[in-house]
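Student: after the sequence you'll find the predicted model.
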Amino acid sequence: MNSRRPLLLLAALAVAIAPFAALAASAGEAITDCVDLGSDQEIVRAGGGQQFFLRNGDDHYRVLFQRTCDSITMTSRVEISTDGQPNRLCGAGTRVKTTRDTCRVGAVEAVTAEEFATRKKRASR
């Protein structure tokens, strides 16, 4: 048996799955840059007061709070700002103001459109 064959098969497999690995790495990965939010937004409340999901145009995010933010589950208004700049979402320094409270964001992750849709469907039940 040729001893190089397993290495060639392994290399071919690595090349074949590389695009999928890159896609998986981008979804669920913490964002490092700030995002200026537009007017086309949608928020899906999920996980009690621990997090919410945000659609900003074609981009989708999971926003996690530093501590529980109970008011996010029942508010009719959400304002997102970072360092006093409205409609700016960052992985650090972002605050979410509701009608009752202001909560600090602990992390922001990019998610896929499919994940956002799944969360939205669960929330509507």
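Tutor: Structure's in. What do you need?
Student: okay, CA-based contacts and neighbour counts for the rest of this
Tutor: Will do.
Student: OK, contacts around the nearest residue to F65 once chain neighbours are set aside?
Tutor: Distances taken as Cα to Cα, 6 or more residues apart in numbering place V105 nearest to F65, at 4.3 Å, with adjacent residues excluded. Taking Cα atoms under 8 Å, 6 or more residues apart in numbering as the criterion, V105 is in contact with V63, L64, F65, Q66, G91, A92, G93, T94, R95, V96.
Student: this is the comparison structure:
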Amino acid sequence: MKIFLSLAAASLSLALVAGNASAADGTELAECVALGNHQQIVRAGSSEQFYLKDGDNHYRIGLGRGCGSLAIASKIELSTDGNANRLCPSGSKVKTNREICRVDQVTTISAEDFARRQARANR
């Protein structure tokens, strides 16, 4: 019985640690980040959000009022206050070949979540 309880407690501890590790994902961006030149974008099938991979960092970019040209844009540029490849919690913009859209929310996501989104988009 002691062994069973110890195993149950150990399993619960591992589950809590795993839960806390993924709790960092989905947190809002707290400060501005400089993006590299090797970005990968996955469109979410809507005009209200897309996913961004920049090196080892992954983000969900929310566009509060949407961005109608996002789905068909051949090029997407991110900037903040005129500074290209700068992503901030507020003031960032997405420029497509047709319009400029305001970024409403930036949250971090896991590499696994990005890969799932990418696999879905490639279907």
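Tutor: Thanks, I have it. Just so it is clear, the structure is predicted and the values come from calculations on it, not from any experiment.
Student: separation between the corresponding residue of structure 1 for H38 of structure 2 and S26 of structure 1?
Tutor: Matched across to structure 1, H38 of structure 2 falls on D40, judged by TM-score structural alignment. With the distance defined as Cα to Cα, to the nearest Å, D40 of structure 1 ends up 22 Å from S26 of structure 1.
Student: next one: G38 of structure 1
Tutor: Remark: distance between G38 of structure 1 and S26 of structure 1 (Cα to Cα) = 21 Å.
Student: more neighbours: those two, which one.
Tutor: With other Cα atoms under 10 Å as the criterion, G38 of structure 1 and S26 differ in neighbour count, and S26 comes out ahead with 14 against 11.
Student: just give the closest residue to the aligned partner of that one in structure 2, not the sequence neighbours.
Tutor: Here S26 of structure 1 is matched to A24 in structure 2, going by TM-score structural alignment. Counting by Cα to Cα, 6+ apart, the nearest residue to A24 of structure 2 once its immediate chain neighbours are dropped is T108, at 7.7 Å.
Student: that neighbour touches H58, doesn't it?
Tutor: Yes. With contacts defined as Cα atoms under 8 Å, T108 of structure 2 counts as touching H58 at a distance of 5.8 Å.
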